[in-house]
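Peer 1: Dropping the sequence and predicted coords here.
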Amino acid sequence: MYETTTALITVRVSPSYLETQSDPDEGRWVFAYTIEIVNRSEQRVRLRSRYWHITDGVGHVEEVRGPGVVGEEPTLMPGDSFTYTSGCPLSTPSGIMRGHFHMQRPDGSFFDVEVPAFSLDAPTGRRTLN
C-alpha cells in the first residue's frame, strides 16, 4: 500500500494486476488500483477533478485529466472517507502512476492533494525501475 497526506487529506493506494483482463501476447497488461481518501481536516472538502501521470516500462508517458473520479465528485465531511476502484491498461508489464486530486473548500478556494506514486507490476513480467 502507498500513502501520503496533503493538507490533512490522506490518500492510500493499493494496486493489483488483473490477469484475466490482460493479454501479454497482444502487449496488454491491465491493472486495478483502489484509492481511499480520508478527510482528517476540520472542514468539508469536495473532490472536483483528477490528474494522472502514467509512465510505462519503456518511459512512454500519458497524462489524464478529468472531472471527479469514477463519475463522482464526492464531498467528504471531517472524518469521512471515500473509496473507489479504477483501472489502467499498459503496453508493458510494469509502470508507475502518480497524480493529484483538485479539491474545493467551503469558501470556494481550491487546493491539490497529492496521490503518491505507485508501481504497477505484473507478477510474471520483468520488473523495471520506473
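Peer 2: The structure has been received and is ready for your questions. Residues are numbered from 1 along each chain as shown.
Peer 1: drop to CA atoms for contacts and neighbour counts, all remaining ones
Peer 2: Fine.
Peer 1: Figure out the helix or strand that G95 lives in.
Peer 2: In this structure, G95 sits in strand 94-104 according to DSSP states H and E.
Peer 1: this is the comparison structure:
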Amino acid sequence: MRRIPRRTSKDQPVYEAVTRGIVVRVVSEYQSNHSDPLEGRWFWAYTIEIENRGSETVQLISRRWLITDALNRTEEVAGPGVIGEQPRLKPQEAFRYTSGCPLTTASGEMRGAYQMLTDDGEVFDVEIPAFSLHLPEARRVVN
C-alpha cells in the first residue's frame, strides 16, 4: 500500500492509496454555496476515482467511512456501494464519482475503505486514503 500526495491544476491536493493494484484518488473542495458558517454548517464535495491496475476483475460491494471533525468527534458511515452503484471494474478500467460531506466544524478529515469482491469470490478491503476537509484559506494537511 502506498500513498502519494499530488496537486491538481487548482493547486488542490490529490490523495492516493494503492491496495492490491486498486488505486483510489481523492480530491476535496469546500462548497461555500452549500455552507452556512453562522449556522455551524460547512460542506465539502469530494471526487473519487477508483482505478483497477490489477490483473483481476473486481466489484465494489460496500464502503465504510470514518469522518472526524475539528473537535475530534468521529462518525462512522457504512453501506452498500457508492452513490447507489456497485461498479464492476475489469483490469485497466476506472470509475469516478462525486459526493459530499457536511460538518459542524470548519475543518476535519475523512478516511475509509471499500470492500471489493473478485470474480473468484474473494473479498478484500481497499484503503480510501485520509484526506483533509479544510477551508481554502487554511493550511491543507490531514489532521
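Peer 2: Perfect, I can see it now. Just so we're clear, the structure is a prediction, and the values are computed from it rather than from any experiment.
Peer 1: got the contact list for the helix or strand just after the strand holding G95 of structure 1?
Peer 2: Going down the chain from strand 94-104 of structure 1, the next helix or strand is strand 110-121, by DSSP H and E. The contact list for strand 110-121 of structure 1 (C-alpha atoms under 8 Å, 6 or more residues apart in numbering) reads 2-7, 9, 11-13, 15-17, 31, 93-104, 127, 130.
Peer 1: which residues in structure 2 does strand 110-121 of structure 1 align to?
Peer 2: Using TM-score structural alignment, strand 110-121 of structure 1 corresponds to residues 123-134 of structure 2.
Peer 1: quick one: the residue located most distally from the centre of structure 2 from A106 of structure 2, how far?
Peer 2: Of all residues in structure 2, L38 has its C-alpha farthest from the mean position, at 27.0 Å, by C-alpha atoms, centre = their mean. Separation of L38 of structure 2 from A106 of structure 2 (C-alpha to C-alpha, to the nearest Å): 11 Å.
Peer 1: Return the residue of structure 2 aligned against V64 of structure 1.
Peer 2: Using TM-score structural alignment, V64 of structure 1 pairs with V77 in structure 2.
Peer 1: Please indicate which of the contacts of strand 110-121 of structure 1 are buried?
Peer 2: Buried members of the contacts of strand 110-121 of structure 1, counted by 16 or more other C-alpha atoms under 10 Å: 3, 5, 9, 11-13, 15-17, 31, 93-104.
Peer 1: now stretch 46-54 of structure 2: how far from the chain's centre is it?
Peer 2: Offset of stretch 46-54 of structure 2 from its chain centre (C-alpha atoms, centre = their mean, to the nearest Å): 10 Å.
Peer 1: Equivalent analysis for stretch 103-114 of structure 2, please.
Peer 2: Centroid separation for stretch 103-114 of structure 2 versus its chain: 9 Å, with C-alpha atoms, centre = their mean.
Peer 1: That one aligns to what range in structure 1?
Peer 2: The aligned range for stretch 103-114 of structure 2 in structure 1 is 90-101, by TM-score structural alignment.
Peer 1: Not counting its own residues, what contacts the host helix or strand of T68 of structure 2?
Peer 2: Under the criterion of DSSP H and E, T68 of structure 2 resides in strand 58-69. The contact list for strand 58-69 of structure 2, computed with C-alpha under 8 Å, 6+ apart, reads 52, 74-82, 86-90, 103-105, 107-119.
Peer 1: quick one, what contacts T75 of structure 1?
Peer 2: Taking C-alpha under 8 Å, 6+ apart, we find T75 of structure 1 in contact with R44, V45, R46, L47.
Peer 1: nearest residue to the first one other than its sequence neighbours?
Peer 2: Read it as R44 of structure 1. Distance criterion C-alpha to C-alpha, 6 or more residues apart in numbering; nearest residue to R44 of structure 1, sequence neighbours excluded, is M77 at 4.4 Å.
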